[in-house]
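S.K.: for reference, the sequence and a predicted model appear below.
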Amino acid sequence: MAKRPLLYAVLAFLLGHISIIFQDIALWLLLTFALIIVLIIAGLRQACSRKLACLLLVLFMLGSVQRYTVDYYNTTALPLQLDQADAEASGIITSEVEIDGNMVRFTFQAKELFFPRQDLPIHESETFAVQLTLQEQSELEQASTWRRGLNIALQGTITIPAEANNKGMFDYRQYLQRKGIHWLWKSKGSSSLQIMDSNWHYSSLLHQIDLLRKRMAAPLDQLYNEVESGYLKGLILGIREDLDPEQFRSFSTLGLTHILAISGLHVAVFMYIVTTVLKWMRCSKEQIISLLMLAIPCYVAITGASPSVLRAGMMAMLGLLAARAGRLKDGLHIIAIVAALLVLWKPYLLHDVSFQLSFVVTLGLIVGVPAVQRLLPQTTRWKWLIDLFSVTVVAQIISFPLSIYYFNQFHLLSLAANFFLVPFISMIVMPLSSISLLIGHISLAAAKPISSIVHWCNELTFVIVEMLSKVNQLYTIWATPSIYWILLWYGIWFYLFTRWRRIDRKPELSNSSDRSVTEPIDGYDELSIIYPQQQKSWLQANKPTWICLLLAGLLLVYGYAPQMLDRNATISFLDVGQGDASLIRTPTGKMLLIDGGGTIQFGQQEEWKQRRDPFEVGKKVLLPLLMKRGVHQLDAVIISHLDSDHIGGLIEIIKMIPVKEIWWNGSYKQSSEAEQLFQLIMEKGIVLRTPIIGEQINIDRYTTVDVLWPLQQLPSAIYEAEKQNEQSLVFMLTVYKTTLLYTGDVGSSTEESIINEHRMRVEEARATPLPPIDIMKAAHHGSRYSTDYSWLSFVQPRTTVISAGRNNVYGHPHPDVLGRLSQYQSLVWRTDLQGEVQFIVDPKGSYYVKWN
């Protein structure tokens, strides 16, 4: 500790911040006690003086106090009882104005607010996330004039942002709160925004930087096609708004998105280009350092000042200052200073994924690369290749835990993709495209030859990325690991890196004349006969290394399948809005997905209203949720019927997650969703199964499915049914001794038919009486025309789950249904109120419920 007191001081300060994040006093006491124990041990080993130990404790407390104070004052000035209210306000636009189809988004800092219905004027400042929906195409032109720093008056409705409705999902409310935003502002039409007389605001300066970025990027639109232009804007200037969503997904699959986030790589390339130009202009070393210190802040500002580029820019500036002062540069001290400054400036940056990855990977490279290089052959001929390999391997090891924590995926070809593509893009594509951009500002014709080379390079990059990302056999899905798993992973590798750095690599002797006079002749030591030494095997000599690598391997196994020893069953009724989706994990780990939700659309949307990456339940909700829970494959997808609110999300699921077989009612419906779904099923070669009434299907030795509706026998061909509700697949699932009933969207008339059919089969001894149902999914989202008295008398559900969207236009669930369920004393859970509802069934058949 005495060698790097600044590093440990910053770590203690950050640890104090982290100890308060979860607002758990027990965790804070535990971390405080752990720090004291570590300092006592370090003091006993004379690795830490008393003064340093006291300083570290004080900094830990200061970090805790700062974070507590920031959280305490991060509140809204408005009464939360408003919940949803019409409002009028005047203030400043404080962010870039993003126009996506008919949706306009920006951040609005209100200085004065007025609530007409409550007659409640408020003069305190409040920041809102604005979502303004344009009503006519002609309004696009007006919206394009809105900018950061503009003084406006705004009318609309304020609401509290939504929380995470499914366990472990992205919490939009918390995300906004960490930006100091506690309310959404929703407006309709450009007429709801009026431009007022402008007063100078610091946002006006930021607007000029926004304009400069767009002007700098303008030649790319003329030199390259739309896809390449969006890609190069992200690569050179950090502008990601025009990046093609599918292209970004391919890069993300291979772990290459860091190329598109301006970071240390981009700053290094920028500094290299500037330095080369200045050397060509015969500038001195001192002049180059001075000009770089002026150029780097400009580059950081122009590229958007994201956490990763801020970190890289500040580290570069500190490194240049150290070089000018002639002092020895210590990378660990520099990164510690930068981290402390950024957290002091913006404490909530600690939660930013880009911030975490940037600092953790940089720290890992500083510590790990020299260690890995000591394990590799020492040769000058291939030094560049060894260095590249070391950097790539260490970056993969260090970024892996955070990657699976936030993105829940890892492609086994990621290492190869980073090894070959990162140098290709950073050394060839980025410099050439930057040159073409600069020349393009002078003459587009002169830039064309270079842009042609870049175009060929881009085509090659896109082909390789798409080809590698589609090797689905090497694409793996990882459940979100615990914080303890991540800490243990980093602890193991930090120990290994520290151990490997101490390896003494002796230089190879080139000839016999260089040998020491004390070396035995011909490598034979005659004294070894008198004093024999026990030779250790290579495995024994490296025992700690192999133990750590074995532990890392076991961590990987556990991280990939954390529930492999869990013999409880989990039934999750997911919140997918106005739709149905249920995920079942059986006691042996088999995964069943029942329906997949979907976004209901009314009519064909006009082209100008369409968004670049529109909200889709499968892509935005269902797929991330399944990935976070480590669903590597689905043993069965059960489709109750083909309405869009039951199958819309399945298309994205089937694209990304292997599916063994699909059960459905044997019919077909003329719709775009059904057509896409069946086409994808055929492309993937997935088995289609049509269960019939009375069929019992064993999922595993603890789980069975009994089919109750709709087909009595297998049809000779797929039949068409436009009205799908009454054709819903109805079945009872039994896991251990707990029974669940899935009813699709059947109405009361079909419920009667199911009752009559089952009673007839019982009388004919072809079926056993239906047992009381422990958990029933209410039919048709709680429609008044379902879940009738006769049905409730027949199934006698102890618990009922109603899947419906918040404030849905259908009025689901209907009060009549809630009244009937109340009369039958069935405990009701609703996804529109409780979010995801989860039932855990133990091997004894008992179950308990958790909700979000």
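M.R.: Happy to help now that I have it.
S.K.: can we go C-alpha only for contacts and neighbour counts from here?
M.R.: Will do.
S.K.: what helix or strand is the spatially closest residue to Ala89 that is not a sequence neighbour located in?
M.R.: Residue nearest to Ala89 in three dimensions, not counting chain neighbours: Leu113, with 4.4 Å by CA to CA, 6 or more residues apart in numbering. Per DSSP states H and E, Leu113 falls inside strand 103-115.
S.K.: wasn't Thr570 part of a strand?
M.R.: Yes: counting by DSSP: H, G, I helix; E, B strand; the rest coil, Thr570 is located in a strand.
S.K.: all helices of the stretch 501-650 of the chain, in order?
M.R.: Ranges of helices within the stretch 501-650 of the chain are 527-530, 538-541, 543-560, 617, 623-628, 644-647, 650-656, based on DSSP state H, counting those that start in this stretch.
S.K.: chain center to the third one: distance?
M.R.: Okay, so that is helix 543-560. Its chain's C-alpha centre and that of helix 543-560 lie 26 Å apart, by CA atoms, centre = their mean, to the nearest Å.
S.K.: one step back: closest one to Ala9 among the helices of the stretch 501-650 of the chain?
M.R.: Among these, helix 543-560 comes nearest to Ala9, with 28.1 Å by CA to CA.
S.K.: can you give the contact residues for that closest one?
M.R.: Ile477, Trp478, Ala479, Pro481, Trp485, Trp489, Ile492, Trp493, Leu496, Leu539, Gly630 (CA atoms under 8 Å, 6 or more residues apart in numbering).
S.K.: hold the first one in mind and look at this next one:
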Amino acid sequence: MKKVAGFQSDSLLQLQGMSIVVLATAWLMGIVLASWLVLPPFLLLCSSGVVVVAIFLARRLPLSRLTFITLLCLILGAWRYTIIQPANDPQSIVHAIGSQVVKVKGMVSDAPKLAGRARQLKIAVSALNRLDTKDWQVVRGILEVQTPGTTLEDMYGANYGDIVTVQGKLVTPEPHGPADIQAQMTFPRISVNQHGGNPAIVFLYHWRVRFATILSQILPQPYAALLIAIVLGLRTPQLAPLSQAFNVTGTAHLIVPSGFKITVLAGLMLSCTRWLYTGRIADYLPGSPQRSWQRWLSTAIVLLSIAVYTVLSGAGAAAIRSGVMGSLLVLAPRIGRSYNIYTALAVTAIGMSVLDPVVLWDTGFQLSFLGTLGIVLFTPYIQYPLRSLAKFPGGYFLAETCAVTMAAQLATLPIFAITFEQISFIAPIANMLTVPLLGLSITLGLLICLLGLFFLPLGMLGGWLAWPLLWYMGQSILFCAALPGAYITVTAVDNRISWLYYVPLTCTLVYLLYRWPHAKLTGEHTQRKKVITKRVQRWLYVGLALLIITVTGIVSLQQSQAREKFSLTFLRVGPISKPAQGEAILLRTAENKTLLIDGGLDAGTLSQALDSRLPSWQRNLDMVMLTVPRAEHLLGLQDVVTRYRINSIIDAGMLHPSTAYARWRRTIQEQGQPYHTVSQGQNITLDQHTQLQILWPTTQLHISNETRDNTLITRLNMSGLRILFLGAAAQSPYALTQLTTYTAKSALQANIIQIVGDPGKTLSSALITLLQKVQPTLLIITPPASQRQSQTTSTKSQPIHLPPLLSTTHILSIQQQGNIEITGNQAGWHLQPIP
């Protein structure tokens, strides 16, 4: 009897030690059950009252008391989920979804996100008006709004904390979207009533954008976007070429908030605050006799850093989960408690689901929570058969990385398949190639942000170190994604498969835990021998850093030297697999001077095109010219004036500034870039062989509602080549007539004429007259932005038939040919389509 009683006592102590995990499991199961069953909230409250009485009656029976408390958590979890359901909340915004146009008031509750050329806003709604009545009714819920825009912080739009009014039609959210979204509204009429929000969060979101800007100014794309995602958890449109590769290779955790990043940050802050006290990190362990205020100050700084980094990472479900667990890891030793990852997961899950029960259906939370749990539970069993690799140099690390990757993938397989419709087989290899550099990349990213904040050229030193690492990571991911059989695509996966998947997985895990406990496996792992001291290791890192800086510096200087020929590239600006969207023209002279004419609609494509054609470390342009303040010419330049240092920015001005043009001018002013207005008769010298003549408009702009009437028309004169840039003026009869009538023929003579127009439409009579006067050898046509909706890349336009007098003029279209490059020197020039 004593033996049985002792066994029961030990079991009870073990159960009580995991009591938080048990209670958290009950709470979460209550939420899940309530999502399956329709339960009246009043009945659940009455049931919880009965259980509370039972707990009081069983207060002297530990096992019974714990059982009733567990049951109470189950009931309360179900009650918490039930009361937020629209059926039980008559003020939910879900009831307003329909075909009727409504007005909604609320506050932007999260930082805006970019999706192509649109900004996505989360609005915590507070009031609704149905337009057929004057009264506003109280509503609750989260509304996702999609508005035009290409910047995270829009000085003329809505940002975090703003009180806004939106007018439009409410629709049902898309499947597999954020779990907390209850309704959506696409491109509504929106007005900002006042600014608000938490000042601290507003401040941090602003610096998040500031740091992202610094990284994009120092590094070329898409590697700047990759480092922004790694360090700040922020996905920008420039990351699009790599995003799919990260998904299919199972390395998406590198570009989202994770516990590993929090660990790296905590380690950095502990090292930086070590001067506050004396002693070793071992003093942080439980039972340390030293409890000085310096150590508490160090702990407070680390906790504050984790909180700040969580907000900078976007404060999403995955970021919050990582931040809370990281804080518990730092705080537990300070208060004399041992850190238990199961308890930390339980506390985090309870806290987040109390505030928002639907977070359990958030994809980021599911992947982060289950991935962490899977790593803890399955890694020892996967790593144990690979223990023989520890005999070889680096073998232990390879085995550990492979085991961690497979464990996380095993725990999240159905969720990943349902959400992304893909299953990766290359994930272990891709992770072994890239994960070792994650900690170093984060450290360098933070260093670049801090150095660039004080002095941007100083941040270039960190950029020289980070670029080779980012290039390697990007190329490794792209290589792995391109391998045959790297992944498979699955469609129409039923959610019930996930539950069927986790049943045998749980049974297998229980058996493994019973048969081979973690402690037994861990004790048999081979210990690695240190063959290199820390001092030697530091000198190796310093030497490697100096080598990288030296090599990249030499390459940069070589690329900066004078070129023997010029190149003029007409860029096909537009997202991959979509039609061209606006014009962008890049000139590099023989003396390495650069001129960018217009920027198109897609900033991501433009940034990659520039960074692929300029030296890796060239972060400046000699001149940027905006020919006409229209969206298809202007939007891409918004990003350029932010990322590059520009010696001169020119345009012809605008009679009645639009919002886009006002934003363009304000961005130039905020960045401290030199700006000039130019007009007819001015000549601009780029180098000793290259000159830009301004032919139109006059100083006094033409009074017209058509902005194309005042398009900046220029002629580029180089050794052996003259190019007339008509641009959007080709669609302005007034500008063409004035140019043809009042400009000398010698001032218009050109080998090449560039226009904006539809290659499938007949040229206007005014343009034909000008062409007959100039007699160009080549006519290059850039499609207008309207082509993006009416055509696809595979559409074949009818050829343009020129009059007999222009039979020697050859026509090339960016829409059909893609990028076109003209190269040459004093001896002559030639052109060729390029990828």
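M.R.: That came through fine. Because the structure is predicted, anything quoted here is derived from the model rather than measured.
S.K.: post the TM-score for the overlay when you can.
M.R.: The TM-score (TM-score structural alignment, normalised by the length of the second structure) is 0.52; 490 aligned residues with a CA RMSD of 4.0 Å.
S.K.: quick revisit: isn't the residue nearest to Ala89 of the first structure right up against Ile122?
M.R.: Yes: Leu113 of the first structure sits in contact with Ile122 when judged by CA atoms under 8 Å, with a separation of 5.1 Å.
S.K.: with neighbour numbers in mind, choose between those two.
M.R.: Leu113 (22 against 16; other CA atoms under 10 Å).
S.K.: buried ones in the lengthiest helix in the first structure?
M.R.: Ranked by number of residues, the top helix in the first structure under DSSP state H is helix 444-469. Judged by neighbour count using 16 or more other CA atoms under 10 Å, the buried positions of helix 444-469 of the first structure are 444, 447-448, 450-451, 453-455, 457-458, 461-462, 465-466, 468-469.
S.K.: go on, stretch 79-98 of the first structure?
M.R.: 86-98.
S.K.: and the residues you listed as TSV, adding distance to His258 of the first structure and secondary structure?
M.R.: Formatted as TSV, the buried residues of stretch 79-98 of the first structure follow (distance: CA to CA, whole Å; DSSP: H, G, I helix; E, B strand; the rest coil):
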residue	distance to His258 of the first structure	secondary structure
Asp86	42	strand
Ala87	41	strand
Glu88	41	strand
Ala89	39	strand
Ser90	39	strand
Gly91	36	strand
Ile92	33	strand
Ile93	30	strand
Thr94	27	coil
Ser95	24	coil
Glu96	23	coil
Val97	25	coil
Glu98	23	strand
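S.K.: show me which of those residues is closest to Leu78 of the first structure.
M.R.: Ala87 (11.7 Å).
S.K.: who's in contact with that closest one?
M.R.: Leu113, Phe114, Phe115, Pro116, Gln155, Gly156, Thr157, Ile158.
S.K.: residues touching the residue lying closest to it once chain neighbours are set aside, list them.
M.R.: Among residues not flanking Ala87 of the first structure along the chain, Phe115 sits closest, at 4.6 Å (CA to CA, 6+ apart). Counting by CA under 8 Å, 6+ apart, Phe115 of the first structure touches Ala85, Asp86, Ala87, Glu88, Pro121.
S.K.: one more time with 10 Å, if that's ok
M.R.: Contacts for Phe115 of the first structure (CA atoms under 10 Å, 6 or more residues apart in numbering) come out as Leu82, Ala85, Asp86, Ala87, Glu88, Ala89, Pro121, Ile122, Thr157, Ile158.
S.K.: tabulate those (CSV), appending distance to Ala2 of the first structure.
M.R.: Formatted as CSV, the contacts of Phe115 of the first structure follow (distance: CA to CA, whole Å):
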residue, distance to Ala2 of the first structure
Leu82, 55
Ala85, 58
Asp86, 60
Ala87, 58
Glu88, 58
Ala89, 56
Pro121, 58
Ile122, 54
Thr157, 57
Ile158, 54
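S.K.: so Leu66 of the second structure makes contact with Ser19?
M.R.: Yes: under the criterion of CA atoms under 10 Å, Leu66 of the second structure makes contact with Ser19 at 7.9 Å.
S.K.: shared neighbours, the two?
M.R.: In terms of CA under 10 Å, 6+ apart, Leu66 of the second structure and Ser19 are both contacted by the residues Leu12.
S.K.: what's the longest helix of the first structure aligned against in the second structure?
M.R.: Aligned using TM-score structural alignment, helix 444-469 of the first structure spans residues 456-481 in the second structure.
S.K.: average offset between the matching stretch and the first structure?
M.R.: Superposing on the first structure and averaging over aligned pairs (mean CA distance after the TM-score superposition for the first structure), stretch 456-481 of the second structure comes out at 1.6 Å.
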